[in-house]
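Engineer: got a predicted structure plus its sequence, pasted below:
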Amino acid sequence: MTIQAARQQELSGVPAASADQQATADPLAAAPSEPAHPPRLLFLDGLRLLAALLVVAHHLVRGPWDVRPEEHFGMLATLSKYGWLGVNLFFLISGFVICMSSWGRGLGRFAVSRIVRLFPAYWLGVILTTGVLAMWPVLRGPLPPPESLVNLTMLQSGLGVTDQDWSYWSLGTELRFYLLFAIVVWLGVTYRRVVYFCALWTVVAAFSSSWHEGLLDNLIVADSAPYFVAGTALYLVHRFGPNLLLWGLVGANWVIALYRLEKYPGVVTLHLNWWPVAAVVTLFWAVMIAVALGAFRRVSGRWLVTAGALTYPLYLIHQAIGQTLIRGLHRHAPAWLLLVGVIALLLGVSWLIHRYVERPLGRRLKRGLDSSLAAARNA
């Protein structure tokens, strides 16, 4: 073996040995390679918007109306009880997408991509939500100024501070996933390391229930871990092809997710039967397996790009602002008209946030962070 070939194998996380020895000693090292940046799966953009709309329906259909939502919306109100599961679908997709987008990136580029993706729209979401709650406190008032300012960091859950919009709890969960996956990125993302990461997180999250270690439990987000792990493993299925080990990771986390549903806050507080909730989660798994196997590879359309662009801003502004509008206007407009109008307004504002905040501010933020990283490397 040449020195150059040995160096390439070292960078890929594979010991410098012959191909036959690698395949015999460690089957994980024999995974085929592909381009660092595979084509974008537009179907996932549409699926992300669907997940967001499920959450929007849950919070607004079951929002602060003057009567029980079933009296206004009938079957839609009954179905919207399960809309909170859209967050679980987000986590599945996130595992898939983060693994895909981090391949071939160093830790600095990974951190920059996450900051640029998350913060521009989030900052405006916090400001808009704070302003609406302050100017029209029919739902509730905004948090005190120190807590509102802390919300701008997205670290409020770690500091024990209430989220300005209740939906922001999931952002803290996402950040912890990024923090854990950053370890893999720091080492260098390879097939083998991602498999080890998935297996280790599965085991640690499963045993955390009996450890009663507050710090560890908070970091590994045991209830959400099965979704992130399964999504990550399914990206490996998509990129390298299926095998028994990957299906084992996907299946084990599906079983753990179903088990944890019985005590999930949404199931307990809404008094939901376990079976339909488990059926919805199983459907999510089935759809993501189909994505991993290439069933939706040819799905395309400009509208899917737009759908993906609307998803994050919509999630950021929908709950507190949407429920404020419903509480303030529900006596002055028919329920269906108000619901559709509020959702349409939120979608329109989401597009404006993407077009005039996310894109321009994201570009400037990326240039500044890239420059900062270059200065740090050259120091």
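Structural biologist: Sure, I can see it.

Engineer: switch to C-alpha atoms for all contacts and neighbour counts from now on
Structural biologist: Will do.

Engineer: gap between the two ends of stretch 137-144?
Structural biologist: Stretch 137-144 has its terminal residues 13 Å apart, counting by C-alpha to C-alpha, to the nearest Å.

Engineer: putting a second one here so we can go through both:
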Amino acid sequence: MPLQNASNRQYYFGLDLIRFASACLVLLFHLGYSTWQPESGARDIVRGAYAIPEASLFWFGGMGVQIFFVISGFVIANSAQGATPYRFFRSRALRLYPAAWICATVSLITLLAFTERPVLNLLWRYLHSITLFPLSPWIEGVYWTLAAEIIFYALMFLLIAARRLDRLETFSNLMGGISIAFIALVACNRNGLVQIEHLEGFRKTVGRYLPLWYGVFFSLGMNLWLFTRRRLSKASAVYTVALFLTCCFQIYLAFHGTDIEEGISDDGSRQAWQVPVFVFIVAMAGLFASTHWPAVDRSIPLFAREPLRRLGLVTYPLYLIHFSLGVILIKGLIATGVSPMLAFVASSVLVFLLCLYIATQLEPALRQRFGHVLDRTERRFGLR
């Protein structure tokens, strides 16, 4: 989502680039690696029709989600400043719902036309998706991250409603501290230092929706925003380093050990946990440089700024729509005689072009109409 500084309206082009790169990581992970693995949620679509060994180098791409959560913490801390509870709700609703309505509809049509999944089940998943109901099932598995985002938004909404945004630093540090404790508990449980039955099951369900398993990433983003605004205390600046290190440790836990993240096969590649950690460090360095040193963004040539802005707009629909549509496109192209790797590349490009159309044509029009509805509601009930 585009980000502007509340005080000087500065636009952070670097965030758009990092956000888009993160979405591409997730797309490459799903279409190039995880969807043709035996444990994939797309196995009923693929049915062993293809494999793309050349694209296995994207096995770590799922960690784009962690980068998203840091950016979200930064963006929401910024957008909450000076906002009333209703205005904060309005901005989040306008950002999330129009694209979700369009993308969930495309996914529904795709799955109805090209799979044998039960119609009633798909409609139930579709209903969950267009309402952004924070409990599964959804039309696409990637919607789980929206559930985590919405819970984070709800906590920020309560902070705004309580008129305690002046305690954002305390709120962020508390969320981060609880998440650090949970991650440490998971690590101790895996190494036999404690024995808590069903902890891994809790981590994979409730723990990933509540800011427990991923809470440190939201907190890191909020603290980076506070630091950029020179509102972070020295003690919290040191604490932010601990948040960053814990984020790296969480990624290590996700990609190393006996219980790895869903969608990654036990093929030895998971031992290279240094790769996702390094990618995360590079992304955070880029985020810090773009937001803390305005000269970095100002150095971007004028001709490149509008394309970067468009890439930022594409990110959300690209993330929501790529999974089933991309898999079906790959399978269809391979059926016509195209090589798996070429089908993978062509499908990725086609999905991107569709998302570019959604982000620049369909979504703005729908968002404008939805905004009018919210404006009328605001006037009718005297909301501010």
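Structural biologist: Thanks, I have the structure now. Every value quoted in this text rests on a predicted model; they were computed, and no experiment measured them.

Engineer: average distance between the longest helix seen in the first structure and the second structure?
Structural biologist: Taking DSSP state H as the criterion, the first structure has its longest helix at helix 107-135. For helix 107-135 of the first structure, the mean deviation from the second structure after alignment is 0.7 Å (mean C-alpha distance after the TM-score superposition for the first structure).

Engineer: now do that helix: which elements does it pack against?
Structural biologist: Here helix 107-135 of the first structure touches helix 145-151, helix 169-187, helix 302-317, helix 319-329, helix 359-378, going by 3 or more C-alpha pairs under 8 Å, 6 or more residues apart in numbering; DSSP states H and E.

Engineer: G106 of the first structure contacts W186, correct?
Structural biologist: Yes - G106 of the first structure lies in contact with W186 (C-alpha atoms under 8 Å); the separation is 6.4 Å.

Engineer: give me the more crowded residue out of those two.
Structural biologist: Per other C-alpha atoms under 10 Å, whichever of G106 of the first structure and W186 has more neighbours is G106, with 16 against 13.

Engineer: that one -> the second structure?
Structural biologist: G106 of the first structure maps onto T84 in the second structure, with residues paired by TM-score structural alignment.

Engineer: before we move on, the earlier item: for V55 of the first structure, find the nearest of the helices and strands packed on helix 107-135 of the first structure.
Structural biologist: helix 302-317 (8.0 Å; C-alpha to C-alpha).

Engineer: which residues in the second structure does the closest one align to?
Structural biologist: Going by TM-score structural alignment: helix 302-317 of the first structure matches residues 306-321.

Engineer: compared with the first structure, how much does the matching stretch deviate?
Structural biologist: Mean for stretch 306-321 of the second structure is 1.0 Å (mean C-alpha distance after the TM-score superposition for the first structure).

Engineer: before we move on, back to that, who wins for proximity to M75 of the first structure among the helices and strands packed on helix 107-135 of the first structure?
Structural biologist: The nearest among those, by C-alpha to C-alpha, is helix 319-329 at 19.5 Å.

Engineer: in the second structure, point out the residues matching the following helix or strand past the closest one.
Structural biologist: Going down the chain from helix 319-329 of the first structure, the next helix or strand is helix 335-353, by DSSP states H and E. Mapped onto the second structure using TM-score structural alignment, helix 335-353 of the first structure spans residues 340-358.

Engineer: show residues contacting that stretch.
Structural biologist: 27, 31-32, 50-52, 54-55, 99, 102, 310, 313-314, 317-318, 321-322, 325-326, 329-331, 333-334 (C-alpha atoms under 8 Å, 6 or more residues apart in numbering).

Engineer: buried members of the residues you listed into PyMOL, please.
Structural biologist: Listed next is the PyMOL selection for buried residues among those, using 16 or more other C-alpha atoms under 10 Å:
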select buried, resi 27+31+32+50+51+52+55+99+102+310+313+314+317+318+321+322+325+326+329+330+331+333+334
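
Engineer: what is the burial count for the nearest residue to L333 of the second structure once chain neighbours are set aside?
Structural biologist: Once flanking residues are discounted, L333 of the second structure sits nearest to A343: 5.7 Å by C-alpha to C-alpha, 6 or more residues apart in numbering. A343 of the second structure sits with 23 neighbouring residues when counted by other C-alpha under 10 Å.

Engineer: so A343 of the second structure versus Y126 of the second structure, what's the distance?
Structural biologist: For A343 of the second structure, the distance to Y126 of the second structure - C-alpha to C-alpha - is 28 Å.
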